[in-house]
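Asker: With the sequence up front, the predicted model follows.
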Amino acid sequence: MSRRQVPRPDVPGGWGLGDDDTGCTVLHVDMDAFYASVELLRRPDLVGTPVVVGGGERGVVLSATYEARRFGVHAAMPMSRARRLCPTATVLAPHHEDYARVSAGVMEVFRSVTPVVEPLSLDEAFLDVSGAVRRLGSPARIGQVLRDRVADEQGITCSVGVASTKFVAKLASGAAKPDGLLVVPHARTVPFLHSLPVGALWGVGERTEEALARLGLRTVADVAHTPVATLVRGLGEATGRHLHALAWGRDERRVVAVVPERSIGSEETFSRDVDDPRLVHRELLRLAERTAARARARGVAGRTVVLKVRFADFTTITRSRTLRERTDVTREIHATARDLFDALGLDRARLRLVGVRLEGLAESATSPRQLVLGERTHGWREADSAVDRAGARFGAGSVRPATLLHRP
């Protein structure tokens, strides 16, 4: 089966297999109304009708078919408002195990085409297909193959953006929705971007958009033709330069191959229940050190730090925080885990177990690292590397944080 292509004459970019996709080896693939589409596999009788996936009356919308979206329903909207906007919609309870299963199948399709796959969530991912062109054809052809296989093997549709950078590829997939493919040739990247509103720029939220509006900037073209110095004065050094670069299609981020292994972590069951926060902080440092060392040994870094706490009555909770960049640094992992623990506000609660886990793994050699203004050339990452070398020569634990030298 060949998926249809959706021409977009309102978008100054290409949209078919005939366009010049030379150098456009970055693909962004996004499932269409993912949760709702998976639910329709259970309920084919509802295809073509407004369907909303979500919780009870006090819950929020998780997904909605495009028939429901025409009434203004969208994800994260309160269910009560969704029902008012579209009273004829069928509301379905979510089945998260089905979403995970279909997502795994979709990602397997991606990895059969290229090993350089960077999932962003269950239903979208970036792909670098530069190594697959000789074997499978042009990037646009590969995008078409992916759409066919996802539809045939998983029964759902997806939209594909093909471009020379991650930023433009993601915009292209959004413009192609639903069930479309859009190529933005490298030579037409700037006209494509300059037709968009400023809100399309990566990193522009509500406050930044308001700040741009105060400067009289409504479109990406406006931003592009504004002096960098003006943007820096109005938005700050980092944001001003970042948006100016994006407005001209400059995006240095590479697609990072995320390791299929889901996580690396460590946990400790106390010999007796513990209620002293100082002891918990100390144990979190030990677990962070162990987790970070394992990550470095495998050559990976993670973006999400997860804290696990089990109480004396065996009740278990987890808390997580996603960092701006992936890390394998003990100090960063420990600081995040400690903040997560302190945010729980436990008042001498008796704990049986704590754990620290690192998720969203990718090869550390290919993970980009943003330099921080004023950051020293050598710091904690280099210190960890020195500890690893000492451990390899003199044995694990030969160099440790002073806090961990004596166990109480």
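Answerer: Ah, there it is. Nothing here was measured: the structure is a model prediction, and the numbers come from that model.
Asker: Going by C-alpha atoms from here, please, whenever you check contacts or count neighbours.
Answerer: Noted.
Asker: Run through the helices of the stretch 101-250 of the chain in chain order.
Answerer: Secondary structure of the stretch 101-250 of the chain (DSSP state H, counting those that start in this stretch): helices located at 133-136, 139-154, 166-176, 189-194, 206-214, 220-224, 228-235, 237-247.
Asker: so how many other residues sit close to Val354?
Answerer: Val354 has 23 neighbouring residues, counting by other CA atoms under 10 Å.
Asker: Now do the same contact list for Lys308.
Answerer: Thr316, Ile317, Thr318, Arg319, Leu353, Val354, Gly355, Val356, Arg357 (CA atoms under 8 Å, 6 or more residues apart in numbering).
Asker: a helix runs through it, doesn't it?
Answerer: No - if the criterion is DSSP: H, G, I helix; E, B strand; the rest coil, then Lys308 is strand and not within a helix.
Asker: Give me the distance between it and Ser37.
Answerer: In this view, Lys308 and Ser37 are 33 Å apart by CA to CA, to the nearest Å.
Asker: And for Ala82?
Answerer: According to CA to CA, Ala82 and Ser37 sit 18 Å apart.
Asker: Compare these two and say which is more crowded by neighbours.
Answerer: In this view Ala82 and Ser37 are compared by other CA under 10 Å, and Ala82 has more residues nearby, 26 against 23.
Asker: And here is the other one:
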Amino acid sequence: MGERAHDILGWDGPAVGLLDLDAFFASVEQLDHPEWRGLPVIVGGSADRRGVVSTASYEARRYGVHSAMPSAQARRLCPDAVWTQGNFARYREVSAAVMDILSAETPLVEQVSIDEAFFDVTPGRFSRESPIGICRRIRARVASLGVSCSIGLGVNKTVAKIASERDKPRGLTVIFPGTEGSFLAPLPVSALSGVGPATERQLAAMGIHTLGELAKASPRELEGALGVTGPRLVVRAAGRERSRVAERAVPDEAKSVSNERTFDHDLTAAAELRAAILHVASMTGRRLRRRGLAGATVTLKLRYADLRVRTAQRRLGSPTNDEHVFGPVAVGLLSSLWSEGTPVRLVGVGLS
């Protein structure tokens, strides 16, 4: 159900939103370079150095270009595109401004990547205003920054995430409480985050192709096929997931503070990885400062596409909680863990 839903219908129960910035990196580049507006813009590594596309503007997507595509292929599809390596510091700056907009509406904001965040606007928790009205205001305030976002609103994270992808760019898709089952049922199982190609094949072998079929599946059979993840998928496919939007609590006596990000596509280019490390480091620094903590040992963690995990550490001269100090140190650890072209699924940065 899109924006045509009337606020008069009200909202009963949890209200969880997912804000997704539209073609974020490319949108920032078009904001900062007005002459690029309306043109196909590709942010990514060089086609001559086996780079990959990080983000493609909607103009470039019309040619079939998408994120994680080899740059050489993107150049063949869209030879007249404007290419840029990107400016990650600028992207972080705009992302922080967007997160400030969310934080002004509710203290329950869970940033999951530089361009995505869940937020809780359950009526009566922090505001008596309609969740739909709040989402409209958020979208308008983001637009005033010069970039756009799409928002999904539902009773939990699963519904909000899928809804946010229904109407892009600049969409607001509202799934009212009680309608999540019918919304999810016809969708393919691949629409559920966490269901990759391997899981999709396993489900297909069991005759399960849609979320409606998954919702009716036997949790016991799914557990036998997929382990503990199986029954959870059944609950999520039915729209019955209970979501808590909040940062993971870190005890006051914590010996370390860290942040991780799992990427939708594997990172294979050095520029992408360096940018990702600096972004994750900025989130770790923010968490450290919020808790009044500092650390002197930097840890970089990488999880590869084959699920192997490697870590490296380096001790600083003195404790800090400034990502501008420990972030470059984390980047410096990259060469000891990774070689060009090796696909990386997750990046983590910690301070202890």
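Answerer: Cool, got the structure. This is a predicted model, so every value here is computed, not measured.
Asker: now the helices of the stretch 101-250 of the first structure in TSV, with mean neighbour count and distance to Val387 of the first structure?
Answerer: Listed next are those as TSV, based on neighbours: other CA atoms under 10 Å; distance: least, CA to CA, whole Å:
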stretch	mean neighbour count	distance to Val387 of the first structure
helix 133-136	12	42
helix 139-154	20	44
helix 166-176	24	36
helix 189-194	22	46
helix 206-214	14	42
helix 220-224	23	46
helix 228-235	16	40
helix 237-247	19	33
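Asker: For Arg338 of the first structure, which of these is the nearest?
Answerer: Among these, the nearest to Arg338 of the first structure by CA to CA is helix 237-247 (28.4 Å).
Asker: and the closest one, how far from the chain's centre?
Answerer: Centroid separation between helix 237-247 of the first structure and its chain, computed with CA atoms, centre = their mean, to the nearest Å, is 21 Å.
Asker: same thing with stretch 55-71 of the second structure?
Answerer: So, by CA atoms, centre = their mean, the centroid of stretch 55-71 of the second structure is 18 Å from its chain's centroid.
Asker: thinking again about what came up before, which one of the helices of the stretch 101-250 of the first structure lies nearest to Val60 of the first structure?
Answerer: Closest approach to Val60 of the first structure among those is made by helix 206-214 (21.1 Å; CA to CA).
Asker: which one's the longest helix in the first structure?
Answerer: Using DSSP state H to assign secondary structure, the helix with the most residues in the first structure is helix 277-297.
Asker: if I look at the residue most central in space within the first structure, how far off is Ser263 of the first structure?
Answerer: With distances taken as CA atoms, centre = their mean, the first structure has Leu120 as the residue nearest its mean C-alpha position (3.1 Å). Distance, Leu120 of the first structure to Ser263 of the first structure, by CA to CA: 15 Å.
Asker: Longest helix in the second structure, please.
Answerer: Max-length helix for the second structure by DSSP H is helix 270-290.
Asker: how many neighbours does the counterpart of Ala64 of the first structure in the second structure have?
Answerer: Here Ala64 of the first structure is matched to Ala56 in the second structure, going by TM-score structural alignment. The number of residues packed around Ala56 of the second structure, counting by other CA under 10 Å, is 29.
Asker: Quick check: Ala56 of the second structure vs Phe126 of the second structure, distance?
Answerer: With CA to CA as the criterion, Ala56 of the second structure and Phe126 of the second structure are 37 Å apart.
Asker: next one: Asp252 of the second structure
Answerer: Using CA to CA, we find Asp252 of the second structure at a distance of 26 Å from Phe126 of the second structure.
Asker: Also Pro14 of the second structure?
Answerer: Separation of Pro14 of the second structure from Phe126 of the second structure (CA to CA): 12 Å.
Asker: picking that back up, identify the residues contacting the match of Ala64 of the first structure.
Answerer: Going by CA under 8 Å, 6+ apart, Ala56 of the second structure touches Ala23, Ala26, Pro40, Val41, Ile42, Val43, Val65, His66, Ser67.
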